[in-house]
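Peer 1: this is the structure alone, sequence omitted:
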């Protein structure tokens, strides 16, 4: 074990501030280690760098808990993007090296350049201080893939990041690359990213996310509270949670995603396939703080190649004091894997286009739409409709859906804390209690972790079990 022992003040470790002191703490090619109860600042690139340099040894059984990480020394130029910089960075630095069995708990990581916690390594070009932009790796951890080699998603495996507060970082609270079987749970992820309208006066123009992952398998994000995350100089991102390019088996459930500049969740396929994403039992409220028409759920494929293969968005509650879209599907959808949007509540106080798709691949039904003042509109396969009936008749979608007040308690709850009952609970007389359809393998619990039994499965929204108000 490396850390505090006995009673007294928590030890403080202050790393150097020049490139000759790359990290305040370095863990290299070591296993069966606990690092705990420390305050760490400085280190040029990282506060704590966990690195594997030996392809013949798998680092394993690593625990990091009770750490307060505050600001690495490197400050990026406005449009430089260097991965592997920030608070706690866990990554292989040599081709074929592996790390497995990592527990990160009760960590505070803030004021980092650029991320609070990074899991895995994304191979990019080596750091060049004269570069005017684009993605790079730190100079001491740049992995070259040999000719004929492949770079799979097993660089870091079997990771749990929980009960941590990752906030006010230049880019993401947490980011994950080329890793598999990672769980993010019960974390608070807020105020990450340099903010929309960032300019040269801002030390970083980075886009921000509560958590961002790419080139991964089996990432579960649950019971997280992500808010206030900001888009950067390109006005992109600014989401609570963002499964990005080449991800598979994403499970996003039971999260409180609110007051982000753009989206609650964004699934961005990139130029390859994003496979099998499930988004369920989340409450997303008052997102689009800087982009009022931004949807709570954005599914996009910004390139001509790639797309989404398999998507289920069900039993979410999406509320907003204002207008703006609820769910936008603007991706290519690949293969025959189902794309379903069902059993969701989309609640707005002013009119907006609550469902928008650019293709005819999605099956959309059993949703409740409500605008407190005015009427919702819809778009399917790129065609807009001014009423639910016109949309239903033209497309056959949302045939069993309704426009009805869901009678939610505190439908636009705006607290920063994870909500408690009765917020977002439908009244006993609410029409959403009989509007839904049963979903197989639905996880068994709702947003408040109440067990879903019997007729509860016909209730629409994220809160479907237990007592009504």
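Peer 2: Everything's here; your move. No experiment lies behind these values; they were computed from the predicted model shown.
Peer 1: when you work out contacts or count neighbours from here on, use the C-alpha atoms and nothing else.
Peer 2: OK.
Peer 1: burial of residue 118, as a residue count?
Peer 2: 26 (other Cα atoms under 10 Å).
Peer 1: and it, helix, strand or coil?
Peer 2: Reducing the assignment at residue 118 to three states with DSSP: H, G, I helix; E, B strand; the rest coil gives strand.
Peer 1: next, the one to line up against it:
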């Protein structure tokens, strides 16, 4: 097991008693309350910007109802603990957020309370757009946001978004991580009523400068497979543990966790968890921790994350990007970018007595150190395929092996992986089957169909972010192209979003430039004449036209079938003055959302004849994207419909 633990034992301070005025009249949609730490008055009704409350003590005495909102004035600071009362309901959560302009309002625990924000036994609550700190340089373990439940059954509907959580106190010392201390801590206590969270969303937060964890969850309802208690630093009594009852449907998405002392993102006692599109940087100043790890976890999906900068703590310790830890089953790790982690890319630890079915696919590891893959403590059933591992010939951190075995793994397979092993690292073989991997540099382990040709990658080792992985695309003539084994249920796409063909390449990226085929066009506007496929068929003689009664705005989307660098988009049309687009937005897809690169771009056409005219819209800066969308806001409609002959990107 790993020494990555934390404690929360200090008692909560007693809130200052404040006279509470009669409840405000409540609309069906809830009441909005305002709080101003400088200009407020706790004797006011708090229901307008002109009559705000002043203190956290006053806010904490209010029993909020479904649909209520409490707004803290931007640019203001409150010292102490925000510990509200009252729950929302499905479709009508209680929300704490800001009002006014300026910096996020600050809830500062100032090392006077265990947690700066405490949501205890509350359902359907949202925190949005707050800054939270809890430290003054003390060595006492503290928490930024704590979501706690005890002996209350299912707890649905908690959302934490757009928070900046930082400056969380604890022991700033190597090896002193504590799993009861975190920027965001979700914990379940008790053993009389099985208790668990459902549908929790933690998204788009920044967590930094915490002495222990970034985001972590755990529960005393955790006993199975010989695991009988949690970590010692929690000081939980031995009789406070119950049978495994996981929190379900947790989503941790789009967070930036950096410069924290212990694990970056860590989920324990969970089922059906999704961890995606997060960036975790320098998440282990301790000697034994991991960027993203999970334990007591079933059906965890970890995808589209970037993890880097975990420090090297020594051989036999963690410090990897990812870790499927004790009692985990059916993990899926895909489409992630790991680099410059001192301990390596992935470790599995005691996956439990039941079959684990961990799948590690379509990830890229660049210049990770130590042991790139580590298999420890009864690992059983890990399938590793179509990953690309790049190790420099002059590494900046200690390196030992591509694959390291510690404690009797079973049923570990490596298939269709591409190893660019310029440091000549060896591979352990006990309990591991190698088949159809491509080896460039270094020794070749026993492999039933080893490939040793030149992968001819575009620019390996040069990636700077998860959006910058095209350097791992194999060029024409690469030994990786069309060399992969067919694998059922392979996800259908590579790490760049390219659709997989019937014959796949070895490694995380498919094909050579130009081998993906033409983009695929679609539209929300319907088709009156021609076909939408005509927009990408390479011929300006064919065209698409909308129905006569088309409603604007409408979209045309190009699936580029790979990540491409797009600098401009060109529209070709005839009868432009009669049917041509005149005002459009150009948007690109970043993997999670559309981003407008040009807004209300104007197009002017000179002709209303069969002569094809072209107009090029240049983006402010080139963008790497797998999809492009044209939002048509206005057009010439002489005959009621609108039309386009060809849509190309360059």
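Peer 2: Received the coordinates, thanks. It should be emphasised that the depicted structure is a prediction, and the values quoted were computed from it without experimental measurement.
Peer 1: what would you report as the TM-score here?
Peer 2: The TM-score (TM-score structural alignment, normalised by the length of the first structure) is 0.80; 402 aligned residues with a Cα RMSD of 2.5 Å.
Peer 1: name the nearest residue to the counterpart of residue 401 of the first structure in the second structure, ignoring sequence neighbours.
Peer 2: Structural correspondence for residue 401 of the first structure with respect to the second structure (TM-score structural alignment): residue 450. Ranked by Cα to Cα, 6 or more residues apart in numbering and with sequence neighbours excluded, the top spatial neighbour of residue 450 of the second structure is residue 436, at 5.0 Å.
Peer 1: quick one: map the one you found onto the first structure.
Peer 2: In the first structure, residue 436 of the second structure lines up with residue 366, judged by TM-score structural alignment.
Peer 1: same question for residue 179 of the second structure.
Peer 2: Taking TM-score structural alignment as the alignment basis, one finds that residue 179 of the second structure is matched in the first structure by residue 83.
Peer 1: check residue 386 of the second structure too.
Peer 2: The pairwise alignment with the first structure assigns residue 386 of the second structure to residue 315, based on TM-score structural alignment.
Peer 1: my read: that match touches residue 452, true?
Peer 2: No. Using Cα atoms under 8 Å as the test, residue 315 of the first structure is too far from residue 452 to be in contact (11.8 Å).
Peer 1: which residue of those two possesses the greater neighbour count?
Peer 2: residue 315 (32 against 18).
Peer 1: show me what contacts the more buried one?
Peer 2: Taking Cα atoms under 8 Å, 6 or more residues apart in numbering as the criterion, residue 315 of the first structure is in contact with 280, 281, 282, 342, 343, 344, 345, 460, 461, 462.
Peer 1: and residue 286 of the first structure, by the same measure?
Peer 2: Neighbouring residues of residue 286 of the first structure by Cα under 8 Å, 6+ apart: 258, 259, 260, 319, 320, 321, 322, 412, 414.
Peer 1: go on, residue 70 of the first structure?
Peer 2: Contact criterion Cα under 8 Å, 6+ apart gives 39, 40, 41, 42, 47, 87, 109, 110, 111, 112 as the residues in contact with residue 70 of the first structure.
Peer 1: residue 59 of the second structure - that's part of a helix, no?
Peer 2: Yes. In this structure, residue 59 of the second structure lies within a helix as judged by three-state DSSP.
Peer 1: what does it correspond to in the first structure?
Peer 2: Looks like residue 59 of the second structure stays unaligned there (TM-score structural alignment).
Peer 1: next, count neighbours for residue 59 of the second structure.
Peer 2: Neighbourhood size, residue 59 of the second structure [other Cα under 10 Å]: 23.
Peer 1: equivalent analysis for residue 455 of the first structure, please.
Peer 2: When counting by other Cα under 10 Å, one arrives at 14 neighbours for residue 455 of the first structure.
Peer 1: part of a strand, is it?
Peer 2: No. When classified by three-state DSSP, residue 455 of the first structure is found to be helix rather than part of a strand.
Peer 1: that one and residue 466 of the first structure, how far apart?
Peer 2: Here the distance between residue 455 of the first structure and residue 466 of the first structure works out to 11 Å (Cα to Cα, to the nearest Å).
Peer 1: residue 195 of the second structure reaches residue 121, doesn't it?
Peer 2: No. Using Cα under 8 Å, residue 195 of the second structure is not in contact with residue 121, being 9.9 Å away.
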